[in-house]
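Chemist: this one's sequence-less:
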C-alpha cells in the first residue's frame, strides 16, 4: 500500500508539472488510456476530483492543489530520509535529476553526463533540457546548469565558469558599414537580436560605472536560438552580443572581431544551482565537482594572447 501511494504521488506531481495527460504518459512510458485510468483510480480512492480535463490540457481543482502540496512534501521527506540513511555510503548512487538550457545542454552538458555515467555507473540520471528556467524545488530537480544570475534567492549556487559578454561582428560587416565608436552609435547599425525568455525585445544592456544602462537597437534578424544568431553574425548580417564561451575560437581565427571592446556588458557566468547545500546528495556533489574540473580554463580569453595563456598553463603543468 505504501509503495502504491508513493507511486501515486510521483505520478500526480509529474502530471501537475506537465499539465498534460499524454505528456505524463510519455514520461512514464504508459499509454494515455493507462495514465487516465491511473488518475481515475486515485480520484476514486480519495472520493474527490483532482483535475479538470480538456482535450488540450488539465488544471488542478482546489482538492488537486491540496493533494499536490502534500504529495510534494511527502516525496521530498522520503527522499531526504533515504539520503540520510544512505549518507555513509562513499560511492555516488541513486537517482540524479539534472536540468540545463536547451542548446548548451544538448551540445556541451549531454556529453559530460555521458562521461559521468561511465565513471559512476551506480547513478541513474534523468537529464532534461528546457528553453526557460524551471522551478528547481517544485519540479524536483537536484541541480540545474544556467548562464547568468541566480534566478531564485532560495537556491544555493556554485560558479563553474567565468564567461564575459562582448559586442562582435564579422570583418565583412565592419568593412561595409564601419565600426561604431561609442555605444550610442549602435542604434544606427544593423543589430542581430537574440530573444531570450521574457527579456524586452531589442534592449541591450551595458555597464557604465556601477550602473546598468539600456539601449534600444534594431535589426532585420532575430531568433531565440543562440547558434542561429551566431551563424548570422559570421555571415556578416550585423552586430551581435555573445559570450566569451561562444566567441573565443572565432575571435582567435579572425572570423569575428570585437566591437567596442572597452564597454563592459553584464556577464553570463555559468552556474550550477541547487535547493540546499545542507541536504545535498553524494551524487550531486560528485557531479558538481566533475563539472568544475571540466570547465577549468575551457578557452583562451578573447582579449588576451594565446601565448600568455599557454605559458601560464605550461607553468602550471611543471609545478
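Modeler: On my side now, so go ahead. Not measured: the values here are computed from a predicted model.
Chemist: switch to C-alpha atoms for all contacts and neighbour counts from now on
Modeler: OK.
Chemist: would you mind measuring from residue 295 to residue 112?
Modeler: 11 Å (CA to CA, to the nearest Å).
Chemist: these two: which has the busier surroundings?
Modeler: residue 112 (16 against 13; other CA atoms under 10 Å).
Chemist: run through the neighbouring helices and strands of the helix or strand that contains that one.
Modeler: According to DSSP states H and E, residue 112 maps onto helix 110-119. When contacts are defined as 3 or more CA pairs under 8 Å, 6 or more residues apart in numbering; DSSP states H and E, helix 110-119 sits against strand 123-130, helix 282-294.
Chemist: in a markdown table: the ones you listed, plus mean neighbour count.
Modeler: Output for those, formatted as a markdown table (neighbours: other CA atoms under 10 Å):
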| stretch | mean neighbour count |
| --- | --- |
| strand 123-130 | 16 |
| helix 282-294 | 17 |
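Chemist: check contacts around residue 192.
Modeler: Contacts for residue 192 (CA atoms under 8 Å, 6 or more residues apart in numbering) come out as 218, 219, 220, 221, 222, 229, 232, 233, 237, 238, 239, 240.
Chemist: ignore what I typed, I meant residue 69.
Modeler: So residue 69 contacts nothing (CA under 8 Å, 6+ apart).
Chemist: strands of the stretch 51-200 of the chain, residue ranges please.
Modeler: Listed in chain order, the strands found in the stretch 51-200 of the chain under DSSP state E, counting those that start in this stretch are 51-53, 58-60, 94-101, 123-130, 143-147, 156-161, 165-169, 193-194.
Chemist: count of residues packed around residue 261?
Modeler: Neighbour tally, residue 261, other CA under 10 Å: 13.
Chemist: surely it is in contact with residue 166?
Modeler: Yes: using CA atoms under 8 Å, residue 261 makes contact with residue 166 at a distance of 6.8 Å.
Chemist: quick one: end-to-end distance for stretch 10-29.
Modeler: For stretch 10-29, the first-to-last residue distance is 14 Å (CA to CA).
Chemist: run through who's touching that stretch.
Modeler: 31-32, 34-36, 39, 56-60, 68, 71-72, 75, 139.
Chemist: what residues sit buried inside whichever helix in the chain runs longest?
Modeler: Longest helix in the chain, counting residues (DSSP state H): helix 62-85. Neighbour-count burial for helix 62-85, counted by 16 or more other CA atoms under 10 Å, picks out 64, 67, 68, 71, 72, 75, 83.
Chemist: here comes the other one, which I'd like you to weigh against the first:
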C-alpha cells in the first residue's frame, strides 16, 4: 500500500475548549501574581486560594514549555521568558478584565471596589480630599486610595484609575476634562506690602524678594504671565525656594517675600485679608485643573461615577479668584 504522510490527530472541540480554559485561567493567575508580587496576594485578589493560583500557573508553564517565575520562600520574580510573556499578554488581559468588571457591576448593582486616585499634593489636600467624604456617603461600597505626588502620574505602572493634573496637558493618550481654569496670582502679606510695597509690572518683580517652588524633578517653577496678549515667563532670583507648595505659602504669610500661587490655594486667605494680590491683570489664562483617565471605553461604574461626582462638585467650589481680586495693588 502506498504510504501517506502522517499528520498529528486533530483535536476535537472539547479538547480545544479545555486547552483554552486552562490557558485563560493560567494567564489571569499569572497576571495577578505579577501585579500583586506574590502567589498569596494574587489569590486574595482573585478570591481563590494560593494553591489554586500556583496550579494554574504551573499548567500554563507546562503549556508554554517555559518557566515564568523564580520562586523562593521570600520572593517571586519573573524570568526573562516571564517578562516577555507579560509584555505580550498583559494589554489583552487588562481589556478583558476591565470589560468583565463593568458587566458584573452593571448586573450586580451599585458601584463597588477599590479606586486609586492620584493628585498633586496641594490640589489633593485643598480640593480633592475634602470632597471624598461626600462621595463615599453616596457610594459607600467604593474604597478610595488617594495618592498625593507632584511627579507626573504613571497610570499603568501605578495602577491609577483617575488623576488630577494641573497646567497644560499635551499627552494625547489621556482623556481629560477641565474642572476649572488654573488661576495663578502673585501675592504678598500685608506686612510685606507695608514695608516693601508691591510691584505694578512684571519688570518690577526684579526689585522684590521672591520665593520659588521647586518641582519634583528639581527644576525651579517659572512664573507665568500674559502681557499684551502674549505669554511671558519670569524666573526670579529667589533667596528662598521650597519643593513643597505649603511651605511656599507659609513663607509668604510670614512676610518673607512674594510668590505666584494657584487661586484654589489662596482664595480664602485673600478674602480674609491674610494675603494681598498684585499683577492680576497679567495672570495667564491658558492653563487648567483637569480630571484625567486613560479611556472612555469600558470604564468601571466606580470610575465613571467618581469622575461625574468630582467634575460636578469641583466646579461649584468658590475658587474663581480673578473675578474677585483687585487687578492692581493698593
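Modeler: Received it, and whenever you're ready, just let me know what you need. Just so you know, these numbers come straight off a predicted model, no measurement behind them.
Chemist: just to revisit the earlier point, to residue 206 of the first structure, which of the strands of the stretch 51-200 of the first structure lies closest?
Modeler: Judged by CA to CA, the one of those that comes nearest to residue 206 of the first structure is strand 165-169, at 9.7 Å.
Chemist: where does the closest one end up in the second structure?
Modeler: The alignment of strand 165-169 of the first structure onto the second structure (TM-score structural alignment) covers residues 184-188.
Chemist: mean deviation, that stretch versus the first structure?
Modeler: For stretch 184-188 of the second structure, the mean deviation from the first structure after alignment is 0.9 Å (mean CA distance after the TM-score superposition for the first structure).
Chemist: buried residues in that stretch, which are they?
Modeler: So for stretch 184-188 of the second structure, counting by 16+ other CA under 10 Å, buried means 184, 185, 186, 187, 188.
Chemist: just the closest of the residues you listed to residue 205 of the second structure, please.
Modeler: Checking these one by one against residue 205 of the second structure (CA to CA), the nearest turns out to be residue 186, at 9.8 Å.
Chemist: distance from the helix holding residue 112 of the first structure to the second structure after superposition?
Modeler: Mean for helix 110-119 of the first structure is 2.8 Å (mean CA distance after the TM-score superposition for the first structure).
Chemist: angle of that helix against strand 123-130?
Modeler: Relative orientation of helix 110-119 of the first structure and strand 123-130, computed by axes from the mean of the first three to the mean of the last three CA atoms, to 10 degrees: 170 degrees.
Chemist: so what's the equivalent of residue 165 of the second structure over in the first structure up against?
Modeler: Taking TM-score structural alignment, the alignment pairs residue 165 of the second structure with residue 146 from the first structure. Residue 146 of the first structure makes contacts with 100, 101, 270, 271, 272, 273, as judged by CA under 8 Å, 6+ apart.
Chemist: count of residues packed around the third one?
Modeler: Here the neighbour count serves as a burial measure; for residue 270 of the first structure (other CA under 10 Å) it reads 21.
Chemist: what lines up with it in the second structure?
Modeler: Residue 270 of the first structure maps onto residue 289 in the second structure, by TM-score structural alignment.
Chemist: check contacts around the nearest residue to that match once chain neighbours are set aside.
Modeler: Closest residue in space to residue 289 of the second structure, ignoring its immediate chain neighbours: residue 166 at 4.6 Å, by CA to CA, 6 or more residues apart in numbering. Taking CA under 8 Å, 6+ apart, we find residue 166 of the second structure in contact with 120, 182, 287, 288, 289, 290.
Chemist: identify those among the residues you listed that sit within helices.
Modeler: Those of the contacts of residue 166 of the second structure lying in helices (DSSP H): none at all.
Chemist: just flag the most distant two among these.
Modeler: Longest span within the contacts of residue 166 of the second structure, CA to CA: 120 and 287, 15.1 Å.
Chemist: who's more crowded, these two?
Modeler: residue 120 (19 against 16).
Chemist: and the more buried one, what's its match in the first structure?
Modeler: Using TM-score structural alignment, residue 120 of the second structure pairs with residue 101 in the first structure.
Chemist: how about that match, what does it touch?
Modeler: 129, 130, 131, 132, 133, 145, 146.
Chemist: buried residues in stretch 171-182 of the first structure?
Modeler: 171, 172, 173, 174, 179, 180.
Chemist: what's the closest of those residues to residue 153 of the first structure?
Modeler: For those, the nearest to residue 153 of the first structure is residue 180 (37.9 Å; CA to CA).
Chemist: what's the closest non-adjacent residue to the closest one?
Modeler: Per CA to CA, 6+ apart, closest to residue 180 of the first structure is residue 186, 6.3 Å.
Chemist: what lines up with that neighbour in the second structure?
Modeler: By TM-score structural alignment, residue 186 of the first structure lines up with residue 205.
Chemist: same check on residue 133 of the first structure?
Modeler: Counting by TM-score structural alignment, the partner of residue 133 of the first structure is residue 152.
Chemist: count of neighbours near that match?
Modeler: Neighbour number of residue 152 of the second structure under other CA under 10 Å is 13.
Chemist: give the contact list for the residue nearest the centre of the second structure.
Modeler: Centrality entry for the second structure: nearest residue to the mean C-alpha point is residue 163, 2.9 Å, by CA atoms, centre = their mean. Residue 163 of the second structure makes contact with 117, 118, 119, 153, 291, 292, 293, according to CA under 8 Å, 6+ apart.
Chemist: residue 118 of the second structure versus the fourth one, what's the distance?
Modeler: In this structure, residue 153 of the second structure and residue 118 of the second structure are separated by 7 Å, where distance is defined by CA to CA.
Chemist: strands of the stretch 201-319 of the first structure, start to end?
Modeler: So, for the stretch 201-319 of the first structure - with DSSP E, counting those that start in this stretch - the strands run 203-208, 211-216, 222-223, 240-243, 257-259, 270-274.
Chemist: right, and the ones you listed - which one's nearest residue 94 of the first structure?
Modeler: strand 270-274 (16.9 Å).
Chemist: contacts for the closest one, please.
Modeler: Taking CA under 8 Å, 6+ apart as the rule, strand 270-274 of the first structure contacts 136, 142-148, 150, 155-163, 288.
Chemist: show the buried residues in those residues.
Modeler: Buried, going by 16+ other CA under 10 Å: 136, 142-147, 150, 156-157, 159-163, 288, out of the contacts of strand 270-274 of the first structure.
Chemist: ok, back up a step: can you tell me, leaving aside adjacent residues, what's nearest to the residue nearest to the centre of the second structure?
Modeler: In space, residue 163 of the second structure is closest to residue 118, 4.5 Å off (CA to CA, 6+ apart).
Chemist: please report how far that neighbour lies from residue 258 of the second structure.
Modeler: 29 Å.
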